[in-house]
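Colleague: Everything below, folded, please.
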Amino acid sequence: MVGIIDFNAGNITSLERALEYLKIDFIRSKNPDDLKECDRFIFPGDGDDAYAMDQLKKSGFDVFVREQVKNRKPLLGICVGSQIIFEKSEEGNAECLGLIKGEIKHFYSIDPQMEQKKIKVPHMGWNNITFENGDCPILEGIKNDSDVYFVHSFVIQPEDFSVVKAYAEYKIKVPAVIQKENVFACQFHPEKSGTTGLKILENFCKC
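Modeller: As a prediction, the model looks like this:
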């Protein structure tokens, strides 16, 4: 059973429809107690990192997520969920979950020339991803250079780049798929990425 962590963010309905299409059983809840018996978790949503962390702390999901990861249950973060698994974020100066070492920075902080050249941010739309750093269970059966759908202004910057399993090019190298042990993350939206995204979700629910 998959537990969907609901922290009042957008796009959760799209994820539910994708899991329904795949015939994967799930529970969506704003209460950690409802998800205790789940064997894996998805942390989806659009929005602001600081807002997300505030909602997690109010609900107790911050403690819950750390405990479940420590108990070796798989976790998949999507979009904002992919960012707040790290230690801190420039977006709202948020202190995040710290499941993986690293921080989240705005595109313009990483490369100020992007702002000077008026390169559009957010990075929004379809972009191909390139695999690196070995195999990743959620990418099994996915072709290198597949297109997926992005919407983001902030970029994952891990302390150890060996956790990056795929990246996209948007003037800079954008970490797109992350794995460290049982923690996975997609900066893009698999639930909006056609058959490629559905396969990624299916792989996660089997790993």
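Colleague: okay, CA-based contacts and neighbour counts for the rest of this
Modeller: Fine.
Colleague: Who are the packing partners of the strand of greatest length in the chain?
Modeller: Criterion DSSP state E: the longest strand present in the chain is strand 172-180. Here strand 172-180 touches strand 154-158, strand 164-170, strand 183-186, going by 3 or more CA pairs under 8 Å, 6 or more residues apart in numbering; DSSP states H and E.
Colleague: and the angle for it with strand 164-170?
Modeller: 160 degrees (axes from the mean of the first three to the mean of the last three CA atoms, to 10 degrees).
Colleague: Centre of the chain to strand 172-180, how far?
Modeller: 10 Å (CA atoms, centre = their mean, to the nearest Å).
Colleague: Now do the buried residues in it.
Modeller: For strand 172-180, a neighbour-count test (16 or more other CA atoms under 10 Å) marks 174-179 as buried.
Colleague: Before we compare anything, build this one as well:
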Amino acid sequence: MNTVIIKYNAGNIQSVLFALERIGVQATVTDDLEAIRSADKIIFPGVGEASTAMNYLKERKLDQLIREARQPLLGICLGMQLLCAHSEENDTSCLGIFDVPVKKFVSEELKIPQMGWNRIHTKENPLFKKVPADAWCYFVHSYYAVLNPHTIATTNYATEFSSALHRDNFYGVQFHPEKSADAGEQVLKNFLEL
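Modeller: The predicted model follows:
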């Protein structure tokens, strides 16, 4: 199976690579359009800032390629947010695969960003096969996708938000499966088996 991780100027690619290696998968990190097009599975991770990331994707025509993907694609953290319609982070137009806004957390009591472990409450979905319905996962984020018809997992922090999304061949998780112990490893395995 040919798995690619989209290379763009957003961090955290190394830890995704290591997580895949732990489950016996050698992935290729690339921004080559043909290599991505011919992959069986595409992973779109990211830690960083929305507008800079979108500019990089557009410069390399990766934005169009992602929109046209027909194979299973998994957006992680910023990757998931960029699959949405618009982010409040620097008023950024995103890829629009999920017609959903991404908003900034507002809280007097809680630290922003959310950093650390929190529960995900999952719906029935192949991405969550063998994952406990209220598994603990690891988050680092200041922005979130609002609840919508594509929400397949929710988490509460300052408000209830979408911790996972699914539409057609597109999946997104706000948490970091590569840092989420057994539950995260199972999510990655499930994605690779789709």
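Colleague: thinking again about what came up before, so where is the longest strand of the first structure in the second structure?
Modeller: Mapped onto the second structure using TM-score structural alignment, strand 172-180 of the first structure covers residues 159-167.
Colleague: what ranges do the helices span in the first structure?
Modeller: For the first structure, the helices defined by DSSP state H cover 12-21, 49-59, 61-70, 80-83, 107-110, 112-116, 194-204.
Colleague: and those helices as JSON lines, adding mean neighbour count and distance to Asp145 of the first structure?
Modeller: Rendered in JSON lines, the data for the helices of the first structure read as follows (neighbours: other CA atoms under 10 Å; distance: least, CA to CA, whole Å):
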{"stretch": "helix 12-21", "mean neighbour count": "16", "distance to Asp145 of the first structure": "22"}
{"stretch": "helix 49-59", "mean neighbour count": "18", "distance to Asp145 of the first structure": "28"}
{"stretch": "helix 61-70", "mean neighbour count": "16", "distance to Asp145 of the first structure": "30"}
{"stretch": "helix 80-83", "mean neighbour count": "26", "distance to Asp145 of the first structure": "20"}
{"stretch": "helix 107-110", "mean neighbour count": "18", "distance to Asp145 of the first structure": "22"}
{"stretch": "helix 112-116", "mean neighbour count": "13", "distance to Asp145 of the first structure": "24"}
{"stretch": "helix 194-204", "mean neighbour count": "19", "distance to Asp145 of the first structure": "11"}
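Colleague: What separation is there between the residue in the second structure that Leu139 of the first structure lines up against and Glu89 of the second structure?
Modeller: Using TM-score structural alignment as the criterion, Leu139 of the first structure maps onto Phe128 of the second structure. Using CA to CA, to the nearest Å, we find Phe128 of the second structure at a distance of 29 Å from Glu89 of the second structure.
Colleague: Looking at these two, which is more packed in?
Modeller: Phe128 (22 against 15; other CA atoms under 10 Å).
Colleague: contacting residues for that one?
Modeller: Phe128 of the second structure sits next to 122, 186-187, 190 when contact means CA atoms under 8 Å, 6 or more residues apart in numbering.
Colleague: can I get the residues you listed in a markdown table with distance to Gln64 of the second structure?
Modeller: Below are the contacts of Phe128 of the second structure laid out as a markdown table (distance: CA to CA, whole Å):
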| residue | distance to Gln64 of the second structure |
| --- | --- |
| Thr122 | 30 |
| Gln186 | 30 |
| Val187 | 26 |
| Asn190 | 26 |
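Colleague: Centroid-nearest residue for the second structure?
Modeller: Nearest to the mean C-alpha position of the second structure, by CA atoms, centre = their mean, lies Ile76 at 2.0 Å.
Colleague: Out of the helices of the first structure, flag the one nearest Asp39 of the first structure.
Modeller: helix 61-70 (9.0 Å; CA to CA).
Colleague: list the helices and strands that closest one packs on?
Modeller: Using 3+ CA pairs under 8 Å, 6+ apart, helix 61-70 of the first structure is in contact with helix 49-59.
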